[in-house]
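>>> Sequence and computational prediction follow.
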Amino acid sequence: MFQLQNKFKTTWMHPRSKIWHLLDYVIVRRNGIKDVKITRAMRGADGWTDHRLLRSILHLKILPPTRRQAPKKHLDLKALNIDATRSPLQTELSAHITLPAPTEDPISTEYLTEKWDNISEVLLNTAKDVLGFSRRRHRDWFDEQCIRSLVPDVRYETCRHTGTLGYRDLEAQEHRGTGTQRHRDGRTQGHRDAGT
């Protein structure tokens, strides 16, 4: 990976064969390879040893921890389709919002901004009180359809291991509406009598 001389690529010399080997490694994930600038063996200045120090220069970027933000709340606009919710909202809004009488004088920008802020605040507060917020729910991955598809298999396995009623007999009993417990008890009693 790094184009260095061979003396900078090895870290340990075998005492008998005097051959240098690479024993020390710097382990980096694949996506972090671009952060490694250079890795090389450092020869000591204090004396001769059979081991060299491995030095790696990295360019790390430490990001601040991300704070998880609370999900935004949305008004329940589907409640406007119901008359029982729509009419209280209309009466509350008509009670709080009053329109000024028309005048001949030009209207200033500050006046319009102030009025718009008041109207938007009244609209939002009234909608929060009357409509409320919608609750988003994710669909459950294990629903009634999954349970219905598993229940016959569980019954079949139970019947096969206990040796009582067969799977088709259970289905027939369910469709007829008679109790399977009484039929099963009578059938197992017959098996016990036959075995003695």
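Looks like it arrived, so ask away.
>>> Please make it C-alpha for all contacts and neighbour counts, starting now.
Will do.
>>> which residues of the chain fall in helices?
83-96, 109-130, 144-162, 167-176, 180-195 (DSSP state H).
>>> Relative to Met42, which of the ones you listed is closest?
helix 144-162 (63.7 Å; CA to CA).
>>> Next, the angle from that closest one to helix 167-176.
Here the directions of helix 144-162 and helix 167-176 differ by 130 degrees (axes from the mean of the first three to the mean of the last three CA atoms, to 10 degrees).
>>> Next one for the comparison:
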Amino acid sequence: MPSADCDTDHRFVKSKVRLSVKVAPKKRGSCTRKLQVDKLYELSEEIRRELEVRLDNNEIPDQDEDPENEWQHLKTILQETTGEVNGFSSRKNKDWFDENDAEVEDLLKTKRSCHAKLLTYPNVQAAKAAYRTACSTLQHKLREIKNNWWLALAERIQSYADMGNTRAFYEALQSVYGPVNQVQAPLRSSDGSGLLTDKYSTPFWVAGLSTMGTFLVTIGTYKSPPSKTYPNRK
């Protein structure tokens, strides 16, 4: 049977296994969509005009009604208008191949077709040569695409630094290094218990700094013992 073409020498092995169905995890709630805040300044006039039209067409509840209902009505109009005009932010891919997905897919299709012909005619030298050429071309092009992507990213980061665009500069850096995991290191006392509030952490700092001061004074007043003298032996 044809093997899985994953640029390796592995092939499928037919076997019988016993599988146990795990309980499906609970579905998480829908994530809140975020607006593209970087476009708010450019589209501010268009958003303002659209809001005026919608507020004129939609009747706002009377003032004697519940303020919560009035706020929900106004909030709905604001969210719908801003979302339609400005748009929502989509997931940002940070990988080099996402921007060249079409070109990479064409190269992979060529390689897969050559591999299928090689499996059909394994003893034909032309099929072997075509497959080797396709693999070499794919590897060369992928390295070239990746290198060009990194060069363009470096030039873009440098241009942001030259223009003083701090926000775009750090966003580009984040695309290189990825998100930073913030790990909290809680303050602990000498016995290992956690000090979570100022009520308990303040005495700890006072005691620690007092001990540090005593330690420094001890070092300053320390005198080395006199060195021993030994008689010269002839």
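Cool, the structure landed. Because the structure is predicted, anything quoted here is derived from the model rather than measured.
>>> Can you pull the TM-score for these?
The TM-score (TM-score structural alignment, normalised by the length of structure 1) is 0.32; 78 aligned residues with a CA RMSD of 3.5 Å.
>>> circling back to that earlier point, for the helices of structure 1, give me a markdown table that also has mean neighbour count.
Shown next, in a markdown table, are the helices of structure 1 (neighbours: other CA atoms under 10 Å):
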| stretch | mean neighbour count |
| --- | --- |
| helix 83-96 | 13 |
| helix 109-130 | 13 |
| helix 144-162 | 12 |
| helix 167-176 | 13 |
| helix 180-195 | 11 |
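>>> Among the ones you listed, which comes closest to Leu53 of structure 1?
Per CA to CA, nearest to Leu53 of structure 1 of these: helix 144-162, 60.9 Å.
>>> With distance to Trp20 of structure 1 as new columns, can the helices of structure 1 be given to me in JSON lines?
As requested, the helices of structure 1 are exported to JSON lines (distance: least, CA to CA, whole Å):
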{"stretch": "helix 83-96", "distance to Trp20 of structure 1": "84"}
{"stretch": "helix 109-130", "distance to Trp20 of structure 1": "76"}
{"stretch": "helix 144-162", "distance to Trp20 of structure 1": "64"}
{"stretch": "helix 167-176", "distance to Trp20 of structure 1": "73"}
{"stretch": "helix 180-195", "distance to Trp20 of structure 1": "80"}
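>>> Of all the ones you listed, which one comes closest to Val36 of structure 1?
Nearest of the helices of structure 1 (CA to CA): helix 144-162, 50.6 Å.
>>> mind checking which of the helices of structure 1 is nearest Leu54 of structure 1?
When those are compared (using CA to CA), the closest one is helix 144-162, at 58.0 Å.
>>> What helices and strands are in contact with the closest one?
helix 167-176 (3 or more CA pairs under 8 Å, 6 or more residues apart in numbering; DSSP states H and E).
>>> Which strands and helices lie in contact with the helix it packs on?
helix 144-162, helix 180-195.
>>> will you turn those into TSV that also has distance to Met42 of structure 1?
Formatted as TSV, those follow (distance: least, CA to CA, whole Å):
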stretch	distance to Met42 of structure 1
helix 144-162	64
helix 180-195	83
